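> I'll drop the sequence and a predicted model, then ask my questions.
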Amino acid sequence: MVATETKHQTDLPNGGVAPTRAGRAVLSAAAVQSTALGAELWVAADTLITPLAREEAERRRITLRVGDVPAASAIPAAAPAPSPDASRTVAVGADHGGFELKTLLKAYLAELAYTVTDVGCFSPEAVDYPDLAYAVARLVADGRAAAGIIIDGAGIGSAMVANKVPGVRAALCYDLSSALNSREHNHANVLTLGASLIGPGLARQIVKTWLETPWGGGRHAKRVAKIMQVEQRFLKS
């Protein structure tokens, strides 16, 4: 056992802490991404913490603790709540083509007990989708929203824009299977929808499925980590 979040020890392979060829454990960004915002993550003293994992911990306000796991009596009953607590906050945005569907989905998100941060647009007048997609993606990347939903005519352009923002994994979903897969396998944190391609009933089902599907971790963790490593190569160039 090489790592733990607050009280719980994390075993391989689901924790995302993998042994190197020399037997030394490595804490990956994927493991940090699966840790709750504002929590503590304990790792063994000889664990190699990758630069990407440290960046992800800082972004998610996660405190990395190195050393032996303290006794249960020495650990607070609960990790301190992040400030502000974004765990139930969903950022939403749409261009004029998605304005009507956004309005409907905002009400639905409220029914599901989510807090909604609406970046616009606020009327059916023509606007440029890149501006709204960037605004949503930035809230997610900064940790001010746990997830984002962007709506335009087809959902394609908004996904392209959102995926330019470091830390964002945006997925265009058009049915329940793609919604489930994008969360469980790809750890998507932004959903894009095409208002001209799906109706409001299906849109609600996709949103609910997408938000309620947990990240699978396990064998998927190293692949998501590689997605983020590609991003880091260009950030460092």
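Received, thanks. Residues are numbered from 1 along each chain as shown.

> CA only for contacts and neighbour counts going forward, please
OK.

> in the protein, which spans are strands?
With strands called from DSSP state E, the chain shows them at 3-5, 8-10, 17-19, 25-27, 40-43, 48-49, 63-66, 89-94, 115-118, 147-152, 170-172, 190-194.

> let's have those in CSV, adding distance to Glu56 and mean neighbour count.
Formatted as CSV, the strands of the chain follow (distance: least, C-alpha to C-alpha, whole Å; neighbours: other C-alpha atoms under 10 Å):
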stretch, distance to Glu56, mean neighbour count
strand 3-5, 15, 24
strand 8-10, 18, 15
strand 17-19, 15, 22
strand 25-27, 11, 23
strand 40-43, 12, 24
strand 48-49, 11, 18
strand 63-66, 11, 16
strand 89-94, 19, 28
strand 115-118, 23, 18
strand 147-152, 16, 29
strand 170-172, 17, 26
strand 190-194, 17, 28
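
> dump those strands to JSON lines, plus distance to Arg219.
Formatted as JSON lines, the strands of the chain follow (distance: least, C-alpha to C-alpha, whole Å):
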{"stretch": "strand 3-5", "distance to Arg219": "17"}
{"stretch": "strand 8-10", "distance to Arg219": "15"}
{"stretch": "strand 17-19", "distance to Arg219": "11"}
{"stretch": "strand 25-27", "distance to Arg219": "15"}
{"stretch": "strand 40-43", "distance to Arg219": "20"}
{"stretch": "strand 48-49", "distance to Arg219": "19"}
{"stretch": "strand 63-66", "distance to Arg219": "23"}
{"stretch": "strand 89-94", "distance to Arg219": "27"}
{"stretch": "strand 115-118", "distance to Arg219": "32"}
{"stretch": "strand 147-152", "distance to Arg219": "23"}
{"stretch": "strand 170-172", "distance to Arg219": "20"}
{"stretch": "strand 190-194", "distance to Arg219": "21"}
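
> for burial, what's the neighbour tally of the nearest residue to Ala221 once chain neighbours are set aside?
Leaving aside its chain neighbours, Ala221 sits nearest to Ala30 (5.5 Å; criterion: C-alpha to C-alpha, 6 or more residues apart in numbering). The number of residues packed near Ala30 is 25, by other C-alpha atoms under 10 Å.

> second one coming, line it up with the first:
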Amino acid sequence: MKIGIGSDHNAFRMKEELRKYVTSLGHEVVDYGCYSEDEVDYPGVAFNVATDISQGKLERGILVCGTGIGMSIAANKVPNIRSAQCHDVFSAERAQLSNNAQIITIGAKVIGDELAKQVVKAYLNVSFQGGNSARKIDQIMDKEKEFLLSGLSC
């Protein structure tokens, strides 16, 4: 798979570890920054990864910041994107299996590198199978389209 990865300065070191790890799993990785521990705002990184996923340039994304919360909120602002914050293996699997999330986010100040690697591996090792979950995702995406077409915001 072609995976986009990005972080803010709080998670630069973890992003670098995960970038190497995902590559070692045989995936192509596109690094969206940041590229040092110099302060950077995370929304732009999240928007870029999410936009490229929505345009079909990437298959999935991994975003890392201090908590994973901000990156997930930002990524979810891009139409047709489902991003899930994950700090354990079960949530990472369910992000894909139940929610067909194209992006997971991780907090570098919440979990360590080794658990982050397990979370990423669990997320990348499963594929959405549809079933009852497809109906629920369709409902979410229909509501998003309704808001976008009406010009209303949530």
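Nice, I can see it. All of these numbers come straight from a predicted model, not from anything done at the bench.

> superposing both, give me the TM-score.
Remark: TM-score between the superposed chains equals 0.96 [TM-score structural alignment, normalised by the length of the second structure]; 150 aligned residues with a C-alpha RMSD of 0.7 Å.

> dump the residue contacts of the residue nearest to Ala221 of the first structure.
Residues in contact with Ala30 of the first structure (C-alpha atoms under 8 Å, 6 or more residues apart in numbering) are Gly16, Ala53, Gly217, Ala221, Lys222, Val224, Ala225.

> out of these, which one sits closest to Cys121 of the first structure?
Ranked by distance to Cys121 of the first structure (C-alpha to C-alpha), these are led by Val224 at 31.5 Å.

> and Asn163 of the first structure, what's its match in the second structure?
When the second structure is aligned by TM-score structural alignment, Asn163 of the first structure is paired with Asn76.

> pretty sure that match is touching Ile69, no?
No - counting by C-alpha atoms under 8 Å, Asn76 of the second structure does not reach Ile69; the two are 10.7 Å apart.

> contact partners for Met14 of the second structure?
Contacts of Met14 of the second structure by C-alpha under 8 Å, 6+ apart are Val64, Ala108, Asp113.

> give me that answer again for 7 Å
Residues in contact with Met14 of the second structure (C-alpha atoms under 7 Å, 6 or more residues apart in numbering) are Ala108, Asp113.

> in the longest helix seen in the second structure, which residues are buried?
Using DSSP state H to define each element, the second structure has its longest helix at helix 132-150. For helix 132-150 of the second structure, the neighbour count (16 or more other C-alpha atoms under 10 Å) marks Ala134, Ile137, Met141, Glu144 as buried.

> now distance to Lys121 of the second structure too, for those, in JSON lines please.
Output for those, formatted as JSON lines (distance: C-alpha to C-alpha, whole Å):
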{"residue": "Ala134", "distance to Lys121 of the second structure": "23"}
{"residue": "Ile137", "distance to Lys121 of the second structure": "23"}
{"residue": "Met141", "distance to Lys121 of the second structure": "26"}
{"residue": "Glu144", "distance to Lys121 of the second structure": "29"}
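
> what's the farthest-apart pair in the residues you listed?
Among the buried residues of helix 132-150 of the second structure, Ala134 and Glu144 lie farthest apart (C-alpha to C-alpha), at 15.2 Å.

> mind checking how far the residue nearest the centre of the second structure is from Met14 of the second structure?
Using C-alpha atoms, centre = their mean, the residue of the second structure that lies closest to the mean C-alpha position is Ile103, 2.3 Å off. From Ile103 of the second structure across to Met14 of the second structure, the span is 16 Å (C-alpha to C-alpha, to the nearest Å).

> now do Gly6 of the second structure
Gly6 of the second structure is 10 Å from Met14 of the second structure, by C-alpha to C-alpha.

> swap in Gly4 of the second structure?
To Met14 of the second structure, Gly4 of the second structure is 14 Å away according to C-alpha to C-alpha.

> end to end, how far does stretch 87-102 of the second structure reach?
16 Å.

> which residues of the first structure does that stretch align to?
On the basis of TM-score structural alignment, stretch 87-102 of the second structure is assigned to residues 174-189 in the first structure.

> likewise for stretch 130-143 of the second structure?
Using TM-score structural alignment, stretch 130-143 of the second structure corresponds to residues 217-230 of the first structure.

> what does stretch 31-38 of the second structure give?
Mapping stretch 31-38 of the second structure onto the first structure (TM-score structural alignment) gives residues 118-125.

> can you pull the buried residues of the matching stretch?
For stretch 118-125 of the first structure, a neighbour-count test (16+ other C-alpha under 10 Å) marks Asp118, Val119, Gly120, Cys121 as buried.

> can you put these in CSV and add distance to His8 of the first structure?
Formatted as CSV, these follow (distance: C-alpha to C-alpha, whole Å):
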residue, distance to His8 of the first structure
Asp118, 36
Val119, 37
Gly120, 41
Cys121, 43
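
> most widely separated two among those?
Spatial extent of these (C-alpha to C-alpha) is set by the pair Asp118 and Cys121 at 8.2 Å.
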